[in-house]
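**Q** fold the stuff below for me.
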Amino acid sequence: MKMQKYHIDQNRRKFLKGFSFALGATAFGMPLLSLASDQAGITRNKSKRYDSTSSGVKKLGVALVGLGRYSTNQLAPALQETEKCYLSGIVTGTPSKAGLWQKKYGISEKNMYNYQTMDQIRDNPDIDIIYIVLPNGMHAEYTIKAAETGKHVICEKPMATSVKDCQQMIDACNRNHVKLSIGYRLHFEPHHQRVMELGQQELYGPVKKIEAADSFVFQRDPSSWRLDKELAGGGPLMDLGIYCVQGAIYTLGQEPIAVTANFDEVTRPDYFDEVEQSIKWQMEFPDGAVADCSSSYNDSASRLYGKAERGWWELQPSFGYGGIRGRTSDGPMNLPNVNQQARQMDAFATCILEDKQSRVPGEMGLRDVRILMAIYEAARTGNKVKIG
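**A** Down below sits the predicted model:
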């Protein structure tokens, strides 16, 4: 029998509903009303409301909801490099994490929340953006809560675990007149932007075929939420395969019209008794192009390839946080690797400051979840599933 899921001392259904975050609520539950209790001697340069240059450009405050690996290793460091936003607050159910983050990033105690006090962010002028970095099955609940505070929202991918939840998230943001963006970092990465140009502008002629694979060998704790169907919504397709779906779509600038799929054999049933271990699928596009894709928790792959009438291009590695390399039939791309998350968050801050639509809005997240659900249906039934 599997160990109890996730590392919070509550069962997963209570966790999914948010109740388990009561853990330690009294330890730092009510945000304080004064800055006087900030840690002495902490340099708070990165938390200034305005930058240190003479331009006085406003920087928007970002609160991270959930302090897991992605927030810890990617988003928080990226917020030290952003030009138009900064790390101003956190929401966590673990008091020990709160203390560590406060010391490391100089976060004011009045900007530290838990899951029961998160609604009080509405009264905090230091926070302009709430970034939801929780298990997939919790995205809808906490995106809606974030929208109800009147703050703009970024939600990590996949947007949610059902099309219905995605629509409810969009409706909540519209109802509260806030912007919603999905954490599709690769739209802001130079190699992937070049792929968009090559494919959509048909610089080598019409694209005929795409190949995409994103996989890794899952060796984490078998109690990880990523192996819990209720919290993850699925396995590698939801976690990694969404990058393949995205890559095919923005290579072509088209949406798929049909999909076929199949699950691969489960060789590690101690891990994969709730979510798929591996999956392969093919998407068909309106102009006749096809995309052959795969994603697995028992393999290693990171590749996006496109073949057109007069040439080809390939990114490999393709989907990671750095070290992306690209080449074409004419030679290397010779493009820089950048901090993808910093660019992504700065782009959303610009949208807010200039009142523009996000390049990666909630509607895109909903579209992709609809495609993911069609892939699962095709794999379960063995039938071609139309998308539309």
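**Q** CA atoms for contacts and neighbours, from now on please.
**A** Will do.
**Q** burial measure for residue 237, as a count.
**A** By the criterion of other CA atoms under 10 Å, residue 237 has 30 neighbours.
**Q** I meant to write residue 35 there.
**A** Residue 35, neighbours per other CA under 10 Å, totals 12.
**Q** same question for residue 200.
**A** Number of residues near residue 200 (other CA under 10 Å) recorded here: 18.
**Q** again with the one 3 residues further on
**A** The burial count assigned to residue 203 is 14, neighbours taken as other CA under 10 Å.
**Q** against residue 190, how distant is the residue nearest to it when sequence neighbours are not counted?
**A** Nearest residue to residue 203, sequence neighbours excluded (CA to CA, 6 or more residues apart in numbering): residue 197, at 7.5 Å. With distances taken as CA to CA, to the nearest Å, residue 197 is found 11 Å from residue 190.
**Q** between these two, who's got more neighbours?
**A** The neighbour count for residue 197 versus residue 190, taken as other CA under 10 Å, is higher for residue 190 (19 against 16).
**Q** how about the more buried one: what's its closest non-neighbour residue?
**A** Residue 190 sits nearest to residue 335 (CA to CA, 6+ apart), 6.5 Å away.
**Q** tell me what the top helix by length along the chain is packed against?
**A** Taking DSSP state H as the criterion, the chain has its longest helix at helix 362-381. Helices and strands touching helix 362-381, by 3 or more CA pairs under 8 Å, 6 or more residues apart in numbering; DSSP states H and E, are helix 163-175, strand 180-182, helix 242-252, strand 258-263, strand 385-386.
**Q** swap in 6 Å and give it another go.
**A** Here helix 362-381 touches strand 258-263, going by 3 or more CA pairs under 6 Å, 6 or more residues apart in numbering; DSSP states H and E.
**Q** ok, then the element right after the strand it packs on?
**A** Sequence-wise, the next helix or strand downstream of strand 258-263 (DSSP states H and E) is strand 278-284.
**Q** gap between that following strand and the chain center?
**A** 21 Å (CA atoms, centre = their mean, to the nearest Å).
**Q** which residues in the stretch 101-250 of the chain form helices?
**A** Secondary structure of the stretch 101-250 of the chain (DSSP state H, counting those that start in this stretch): helices at 139-147, 163-175, 190-200, 229-232, 236, 242-252.
**Q** deepest in the core, which of the ones you listed is it.
**A** Of these, the one with the most neighbours on average (mean count of other CA atoms under 10 Å) is helix 236, at a mean of 26.
**Q** wasn't residue 93 part of a helix?
**A** No - with DSSP: H, G, I helix; E, B strand; the rest coil as the criterion, residue 93 is coil rather than part of a helix.
**Q** quick one: neighbours of residue 273, just the number.
**A** 14.
**Q** now residue 100
**A** By other CA under 10 Å, 11 other residues sit near residue 100.
**Q** buried sites along stretch 288-297?
**A** Within stretch 288-297, the residues that qualify as buried are 289-297, counting by 16 or more other CA atoms under 10 Å.
**Q** equivalent analysis for stretch 329-341, please.
**A** In stretch 329-341, counting by 16+ other CA under 10 Å, buried: 333, 338-341.
**Q** let's see this one next, to set against the first:
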Amino acid sequence: MKNFDSFSSASRREFMRTLSLGLGATLVGSSALGGSLSWLEDASYGPASLEALQAGKQLGVALVGLGGYSAGQLAPALQQTKLCKLAGIVTGTPTKAAKWKQQYQIPDQNIYDYKTFDRIADNPAIDIIYIVLPVGLHAEYVERAARAGKHVICEKPMATSVADCRRMITAMQKAGKKFSIGYRLHFEPHNQEMMRLGQQKVYGPIKTMKADNGYHASNKSWRLDKELAGGGPLMDMGIYCVQGIVYTKGELPVSVTAKFGPKTDPELFKEVESSINWQMQFADGAVADCRTSYAENMNSLLRADATKGWMELQPAYGYGGLDGRTSQGPMNIENVPQQARQMDDFADCILNNKPTRVPGEMGLRDMQIIEAIYRAAQTGQKVSTKDVVAVLDKVSPKLKQ
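**A** Below is the predicted model of the structure:
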């Protein structure tokens, strides 16, 4: 998950007071179409998407929560998308509503707060609701979005528990709407290349893997509140490592072992772990050693060593500046607007009625693995993951050959 709209304290009570702020209203916005059809053709999008583009039609997206990720990444990305556009906002902060209204030409009747959120059901201009809230609120707002009859993208991690993940999937299935998790790196070419190299065994079977991701957390962050975050760096940063290992290997682990790191600041980390190291074991004997931390700035790393070579991304998980190399040399891959590609792909899935590459079931799968890692760290025992939902990450069609 990312920074949350108007939440600067680890107090849920303060957050709930923020939710009580009233604005009222509904949604709609605009973004320039621009460009040619090459974006869609290169992405192998369906015929309905090409028709929509030619007709100048875009699906409307409402961002729920206007924190750093919405402001710094998603809203700008929605100015680059071809199949969808920023059509509205949901915020508990009137000053942010006013700023976004002016910046993105969002009319008053197209702005909601958290009390009026459910009225979005009556707004045909909104097709997709993108949940960008603290993790502890994901389940509630996905269920409300489902009742409103909207398609949903939910930021990662999907929820604070496996039980909540199942509730969310059931709600979206009952609504008959598409449901996607914000796993942007599935649409990023460096990480797609790691999928291709690993899954197609270009350098032979993978034997060992490494994944690191971490940073120094702020003492004012909601991420240190167990109720809102669900856990510490494993939930926030470590999930990238879990994802990277699984989509590079192309298999699910059969077991995990783990150990919490020392709490360098017990007062700061009263509710969540400060760091955790874990290992994922696979049926063929391959292992993946992973680390994540809120007490250490780590170089985000994804590496795999195989029988005939190796491949590595470093940095691996950022919004830009990713870089990759293999035992044969640099990958020489261009960085792309990840979030724009992610959201356009979801719009394509809606328009052509096809499944998303990053469904709710994948979010459930990852939460099952995360819960297993936590159990392993708490008990000091190896924990089986053989019952994890079997959702595997497939290589992009453009990368199969």
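**Q** quick one: TM-score?
**A** Scored against TM-score structural alignment, normalised by the length of the first structure, the superposed chains reach a TM-score of 0.90; 365 aligned residues with a CA RMSD of 2.2 Å.
**Q** returning to that earlier point: map the residue nearest to residue 190 of the first structure onto the second structure.
**A** Per TM-score structural alignment, the equivalent position to residue 335 of the first structure in the second structure is residue 333.
**Q** find the helix or strand that its match is a member of.
**A** Residue 333 of the second structure belongs to no helix or strand when assigned by DSSP H and E.
**Q** so how far is residue 321 of the second structure from it?
**A** Between residue 333 of the second structure and residue 321 of the second structure the computed distance is 11 Å (CA to CA).
**Q** what is in contact with the two at once?
**A** The overlap between the contact sets of residue 333 of the second structure and residue 321 (CA atoms under 6 Å, 6 or more residues apart in numbering) is empty.
**Q** contacting residues for the residue mapped onto residue 91 of the first structure from the second structure?
**A** Alignment note (TM-score structural alignment): residue 91 of the first structure maps to residue 90 of the second structure. Neighbouring residues of residue 90 of the second structure by CA under 6 Å, 6+ apart: 64, 112-113.
**Q** cutoff 8 Å now
**A** 62-66, 111-114, 117 (CA atoms under 8 Å, 6 or more residues apart in numbering).
**Q** what sits up against the longest helix of the first structure?
**A** Defining contact as CA under 8 Å, 6+ apart, one finds that helix 362-381 of the first structure is touched by 157-163, 166-167, 169-170, 180-182, 237-238, 242, 245-246, 259-263, 281, 384-387.
**Q** what about it, how far off from the second structure?
**A** Mean deviation of helix 362-381 of the first structure relative to the second structure after superposition (mean CA distance after the TM-score superposition for the first structure): 0.4 Å.
**Q** returning to what we had before: okay, the residue nearest to residue 203 of the first structure and residue 317 of the first structure: tell me how far apart.
**A** 19 Å.
**Q** please apply the same query to residue 55 of the first structure.
**A** According to CA to CA, residue 55 of the first structure and residue 317 of the first structure sit 38 Å apart.
**Q** try residue 234 of the first structure
**A** Residue 234 of the first structure is 24 Å from residue 317 of the first structure, by CA to CA.
**Q** how about residue 307 of the first structure?
**A** Separation of residue 307 of the first structure from residue 317 of the first structure (CA to CA): 17 Å.
**Q** the two: which is more packed in?
**A** Ranked by neighbour count (other CA under 10 Å), residue 307 of the first structure and residue 317 place residue 307 first, with 21 against 17.
**Q** give the aligned equivalent of that one in the second structure.
**A** So residue 307 of the first structure corresponds to residue 305, using TM-score structural alignment.
**Q** which of the buried residues of stretch 288-297 of the first structure fall in strands?
**A** 290-296 (DSSP state E).
**Q** in the first structure, what residue corresponds to residue 222 of the second structure?
**A** Match for residue 222 of the second structure (TM-score structural alignment): residue 225.
**Q** neighbours of its match, how many?
**A** When counting by other CA under 10 Å, one arrives at 20 neighbours for residue 225 of the first structure.
**Q** what about the nearest residue to it once chain neighbours are set aside, which helix or strand?
**A** Excluding the flanking residues, the one nearest residue 225 of the first structure by CA to CA, 6+ apart is residue 6, at 5.3 Å. Using DSSP H and E, residue 6 of the first structure sits in no helix or strand.
**Q** is residue 6 of the first structure in contact with residue 222, as I believe?
**A** No - Residue 6 of the first structure is not in contact with residue 222 according to CA atoms under 8 Å; the separation is 9.1 Å.
**Q** so what's residue 265 of the first structure up against?
**A** Contacts of residue 265 of the first structure by CA under 8 Å, 6+ apart are 277-278.
**Q** try residue 334 of the second structure
**A** residue 189.
**Q** so how far is residue 138 of the second structure from it?
**A** Taking CA to CA, one finds residue 334 of the second structure at 33 Å from residue 138 of the second structure.
**Q** how about residue 128 of the second structure?
**A** Residue 128 of the second structure is 15 Å from residue 138 of the second structure, where distance means CA to CA.
**Q** where do the strands sit along the stretch 301-401 of the second structure?
**A** When assigned using DSSP state E, counting those that start in this stretch, the strands of the stretch 301-401 of the second structure occupy the ranges 301-306, 309-313, 324-326, 329-330, 383-384.
**Q** gap between the first one and the chain center?
**A** Average the C-alpha atoms of strand 301-306 of the second structure, do the same for its chain, and the two points are 22 Å apart (CA atoms, centre = their mean).
**Q** who are the packing partners of that strand?
**A** Under the contact criterion of 3+ CA pairs under 8 Å, 6+ apart, strand 301-306 of the second structure touches strand 206-214, helix 239-249, strand 309-313.
**Q** mean deviation (superposed) between the second one and the first structure, please.
**A** By that I understand helix 239-249 of the second structure. Averaged out, helix 239-249 of the second structure is 0.4 Å away (mean CA distance after the TM-score superposition for the first structure).
**Q** same check, this time on stretch 192-199 of the second structure
**A** So stretch 192-199 of the second structure averages 0.4 Å relative to the first structure (mean CA distance after the TM-score superposition for the first structure).
**Q** residues touching the most centrally placed residue in the second structure, list them.
**A** The second structure has residue 182 as the residue nearest its centroid, 2.9 Å off, counting by CA atoms, centre = their mean. Applying CA under 8 Å, 6+ apart, we find residue 182 of the second structure in contact with 153-156, 342, 358.
**Q** can you check residue 89 of the first structure too?
**A** By CA under 8 Å, 6+ apart, the contact list for residue 89 of the first structure reads 61-64, 107-108, 111-113, 127.
**Q** out of those, which are inside strands?
**A** Among these, the members found in strands (DSSP E) are 61-64, 112-113.
**Q** any idea what residue 238 of the second structure aligns with in the first structure?
**A** So, by TM-score structural alignment, residue 238 of the second structure is matched to residue 241.
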